[in-house]
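In: Make a model of this:
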Amino acid sequence: MTDRALYVAMTGASATLKTQASVAHNLANADTVGFQATLSGTVAAPVRGDGLPSRVAASHRTLGVDDSRGAQVVTGNHLDVALHAERWLAVQAGDGGVAYTRAGELRLTPNGLLVTATGRPVLGADGAPLAIPPHQSLDIAGDGTISIVPQGQPASTIAEAGRLRIVAARTADLIRGDDGLMRAAPGAPAPAPAAGPALTAGMLEGSNVEASSMLVSMIQLARQFEMQVRVLQSVDENARSANSLLGSR
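Out: The predicted structure is shown next:
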């Protein structure tokens, strides 16, 4: 029975530590624009191998992300966009592939390249990074169309400078990578171009992490881990006592 108690407490403590790391990651991104909280949990996983099937591991699993929308914050910045529900902005990932984000805090580089706040190039409807010509003013329409007044032209001269590549996808069909960007999950349909209004300019979507809830979870997990460690210590003490009694005979 001693080894079973140790095994149960050990697997539980290991899963608790991993869950704590997930909650800590959510807390660290409580102020990150467009961030969606990671959902995680613990599942039972039977241990296969030689001998009787008497062991079940407690395995930590990432269950996806919370698809609820964060607070909508009015910024007045013409490059800020808040994406509508199940709408994603296509960007170029570090490996050159296509990834998706809801972080609509956009910037223009000195060369006119449109990028996210983290420096990822924003893709246009044609799949290429968007480059904006010199301009006096810029507006982004609800469907992602970018209109400018070219440098040196009268205000009545409006030119189209490109269109944001915005796709429609359920959060359940996407998976978050180590870089924080979303990609199509294995076996899920490829995100399709969004139709109709997909964003609101001059606004940003905040993180959907509820800091107070995450702090409560951290406290609960800390207490849970402490109890699991106490079980390990108690089992070890009982084993030492039993060995001492047997040795004295």
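In: drop to CA atoms for contacts and neighbour counts, all remaining ones
Out: Will do.
In: Identify each buried residue in the helix or strand harbouring Ala222, please.
Out: Taking DSSP states H and E as the criterion, Ala222 maps to helix 211-247. Of all the residues in helix 211-247, those buried under the rule 16 or more other CA atoms under 10 Å are 211, 214, 217-218, 221, 224-225, 228-229, 231-232, 235-236.
In: same thing with stretch 122-138?
Out: Neighbour-count burial for stretch 122-138 [16+ other CA under 10 Å]: Val122, Leu123, Gly124, Ala125, Pro129, Leu130, Ala131, Ile132, His135, Leu138.
In: and the first one, what does it touch?
Out: If you count contacts by CA atoms under 8 Å, 6 or more residues apart in numbering, Val122 has them with Leu89, Ala90, Val91, Gln92, Leu114, Val115, Thr116, Pro129, Leu130, Leu164, Arg165.
In: among those, which are in strands?
Out: If you go by DSSP state E, the contacts of Val122 have Leu89, Ala90, Val91, Gln92, Leu114, Val115, Thr116 in strands.
In: quick check, nearest of the residues you listed to Glu160?
Out: Taking CA to CA as the measure, Glu160 lies nearest Leu114 of the ones in strands among the contacts of Val122, at 14.6 Å.
In: Help me confirm that the closest one comes into contact with Glu105.
Out: No. Leu114 is beyond contact range of Glu105, at 10.6 Å (criterion: CA atoms under 8 Å).
In: more crowded one of the two?
Out: Comparing Leu114 with Glu105 by other CA atoms under 10 Å, the one with more neighbours is Leu114, at 24 against 21.
In: what's near enough to touch the more buried one?
Out: Each residue near Leu114 by CA under 8 Å, 6+ apart is listed here: Leu106, Arg107, Leu108, Pro121, Val122, Pro129, Leu130, Ala131, Ile132.
In: how does it look with 6 Å?
Out: When contacts are counted by CA atoms under 6 Å, 6 or more residues apart in numbering, Leu114 touches Arg107, Leu108, Val122, Leu130, Ala131.
In: distance of the fourth one from Gln220?
Out: Distance check for Leu130 against Gln220: by CA to CA, to the nearest Å, it reads 46 Å.
In: Ok, the last one next?
Out: Counting by CA to CA, the gap from Ala131 to Gln220 is 49 Å.
In: ditto for the second one
Out: Counting by CA to CA, the gap from Leu108 to Gln220 is 44 Å.
In: Pull out the buried residues from stretch 78-98.
Out: So for stretch 78-98, counting by 16+ other CA under 10 Å, buried means 79-93, 98.
In: Tell me the gap between the helix or strand hosting Gly64 and the middle of its chain.
Out: Gly64 belongs to strand 56-65 when elements are defined using DSSP H and E. Relative to its chain's centre, strand 56-65 lies at 16 Å (CA atoms, centre = their mean, to the nearest Å).
In: One more, please, to line up against the first structure:
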Amino acid sequence: MDASMWIAKTGLDAQQMRMSVISNNLANVNTTGFKRDRASFEDMLYQNLRQPGAQVGANAQSPTGLMLGTGVRMVSTEKTHVQGSLVTTKNALDIAIQGDGFFQILQPDGTVSYSRDGAFKLSNTGQLVTANGAQLQPAITVPPNVAAISMGQDGTVAVELANGGGAQVIGQLQIARFVNPAGLQAIGQNLLKETQASGAPTIAQPGTNGAGQLQQGALEASNVNVVEEMVNMIETQRAYEINSKAISAVDGMLRFLNQNM
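Out: Got it, this is the predicted structure:
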């Protein structure tokens, strides 16, 4: 295969992958706590036909080299952890994080994952859980005879007992922070997983040590900007078309060569 055809093919593959990233962003425009992905590219290895500074004569050196690129590839996708807008729900069990940090969610295998989705529910035992039944950590158990539940910005969880039973503090929410949140691995169900790239979590009380504060009765919306993603989609489509035209152009050149040799 002609080298230029292969180079254009790598461009097609890269733009197709970028379109998949954009499509996923748009698909999750209404997903609570979703963070948009950004595709990153890098050029591939070069054919070094002449080294810059190579000797080209008795007393002369080449001021530039002769290096032919071999294409492009997607090197990473990175989640952009920009704060999404807060949507008021007036649901006592909805919690939004204003600032840095993640909720800790206990998985069935005993490991802990992390999420910005604060749409919690009550299990049949009164524990705060996600929509998929995973338990919030530290565990919060709401008594059965509760008239109202309140959560402070510092994570303090209190309830008002029914029939004039008075107020009672039942727990303290904590959130996890990471040195490199972009290094977290997305595993679906609005959950992220710790990796070596993210570093170990630092557990803090909301509003302390750089951790964000909590807001009850609100949820964090997706930080996907539809207009921006549409612009990226058009740009990707045009880049794909250009690489396709490059393949057609090379095919025409080779056909001309075959017919006239």
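In: Report the TM-score for the pair.
Out: Here the TM-score for the pair of chains, by TM-score structural alignment, normalised by the length of structure 1, is 0.84; 235 aligned residues with a CA RMSD of 2.4 Å.
In: Any idea how many residues pack against Asn225 of structure 2?
Out: Using other CA under 10 Å as the criterion, the residues surrounding Asn225 of structure 2 number 13.
In: Which residue in structure 1 occupies the aligned position of it?
Out: Matched by TM-score structural alignment, Asn225 of structure 2 corresponds to Glu210 in structure 1.
In: Its match and Ala194 of structure 1: what is the separation?
Out: The spacing between Glu210 of structure 1 and Ala194 of structure 1, counted by CA to CA, is 29 Å.
In: re the thing from before, next, show the common contact partners of Leu114 and Glu105 of structure 1.
Out: Shared contacts of Leu114 of structure 1 and Glu105, defined by CA under 6 Å, 6+ apart, are absent.
In: before we move on, the earlier item: pick out the most distant pair among the buried residues of stretch 122-138 of structure 1.
Out: Ala125 and His135 (20.5 Å).
In: Let me know how buried the aligned partner of Gln172 of structure 2 in structure 1 is, in neighbour terms.
Out: Aligned by TM-score structural alignment, Gln172 of structure 2 pairs with Arg163 of structure 1. With neighbours defined by other CA under 10 Å, the count for Arg163 of structure 1 comes to 18.
In: same thing with the one 10 residues further on?
Out: Neighbouring residues of Asp173 of structure 1 were enumerated by other CA under 10 Å; the total is 17.
In: give me every residue that touches the residue nearest the centre of structure 2.
Out: Centre of structure 2 computed as the mean C-alpha position; nearest residue by CA atoms, centre = their mean is Lys79, 2.7 Å away. Contact partners of Lys79 of structure 2, counting by CA under 6 Å, 6+ apart, are Lys35, Arg36, Asp37, Ala182.
In: can you do 7 Å?
Out: Lys35, Arg36, Asp37, Arg38, Ala182 (CA atoms under 7 Å, 6 or more residues apart in numbering).
In: ok, Ala45 of structure 1 - contacts?
Out: Val56, Ala57, Ala58, Ser59 are the contacts of Ala45 of structure 1 under CA under 7 Å, 6+ apart.
In: picking up where we left off before, distance from the strand holding Gly64 of structure 1 to structure 2 after superposition?
Out: Compared with structure 2 after the fit, strand 56-65 of structure 1 shows a mean deviation of 2.4 Å (mean CA distance after the TM-score superposition for structure 1).
In: Pull out the buried residues from that strand.
Out: Buried, per 16+ other CA under 10 Å, within strand 56-65 of structure 1: Ala57, Ala58, Ser59, His60, Gly64, Val65.
In: Assess the claim that the second one and Leu17 are in contact.
Out: No. Counting by CA atoms under 7 Å, no contact exists between Ala58 of structure 1 and Leu17, whose distance comes to 11.7 Å.
In: if we can go back for a sec, of the contacts of Lys79 of structure 2, closest to Gln83 of structure 2?
Out: Of the contacts of Lys79 of structure 2, the one sitting nearest to Gln83 of structure 2 (CA to CA) turns out to be Lys35, at 8.6 Å.
In: Map that closest one across to structure 1 for me.
Out: Residue pairing (TM-score structural alignment): Lys35 of structure 2 is matched to Gln36 of structure 1.
In: Quick one: residues contacting that match.
Out: By CA under 7 Å, 6+ apart, the contact list for Gln36 of structure 1 reads Val65, Asp66, Asp67, Ser207, Asn208, Val209.
In: List the contacts of the aligned residue in structure 2 for the third one.
Out: What that stands for is Asp67 of structure 1. By TM-score structural alignment, Asp67 of structure 1 lines up with His81 in structure 2. Residues counted as contacts of His81 of structure 2 (CA under 7 Å, 6+ apart) are Lys35.
In: Recalculate using a threshold of 10 Å.
Out: Listed by CA atoms under 10 Å, 6 or more residues apart in numbering, the contact set of His81 of structure 2 reads Gly33, Phe34, Lys35, Arg36, Asp37, Asp100, Pro181, Ala182, Asn223.
In: now Val250 of structure 2
Out: Asp2, Ala3, Ser4, Met5, Ala8, Phe256.
In: Please report the distance of the residue opposite the last one in structure 1 once aligned from Glu205 of structure 1.
Out: When you say that, I think you mean Phe256 of structure 2. Under the alignment (TM-score structural alignment), Phe256 of structure 2 maps onto Ser241 of structure 1. Computed as CA to CA, the Ser241 of structure 1 to Glu205 of structure 1 distance reads 59 Å.
In: what do you get for Ala169 of structure 1?
Out: Distance from Ala169 of structure 1 to Glu205 of structure 1, by CA to CA: 17 Å.
In: do Gly76 of structure 1 as well
Out: Per CA to CA, Gly76 of structure 1 is found 13 Å from Glu205 of structure 1.
In: So if I had to pick from those two, which one is more boxed in?
Out: Remark: of Gly76 of structure 1 and Glu205, Glu205 carries more neighbours, 25 against 12, as counted by other CA under 10 Å.
In: nearest residue to the more buried one other than its sequence neighbours?
Out: Gln72 (4.7 Å; CA to CA, 6 or more residues apart in numbering).
In: what do you get for Val56 of structure 1?
Out: Using CA to CA, 6+ apart and skipping the chain neighbours, the partner closest in space to Val56 of structure 1 is Pro46 (4.2 Å).
In: Met17 of structure 2 is in what secondary structure piece?
Out: With DSSP H and E as the test, Met17 of structure 2 turns up in helix 3-27.
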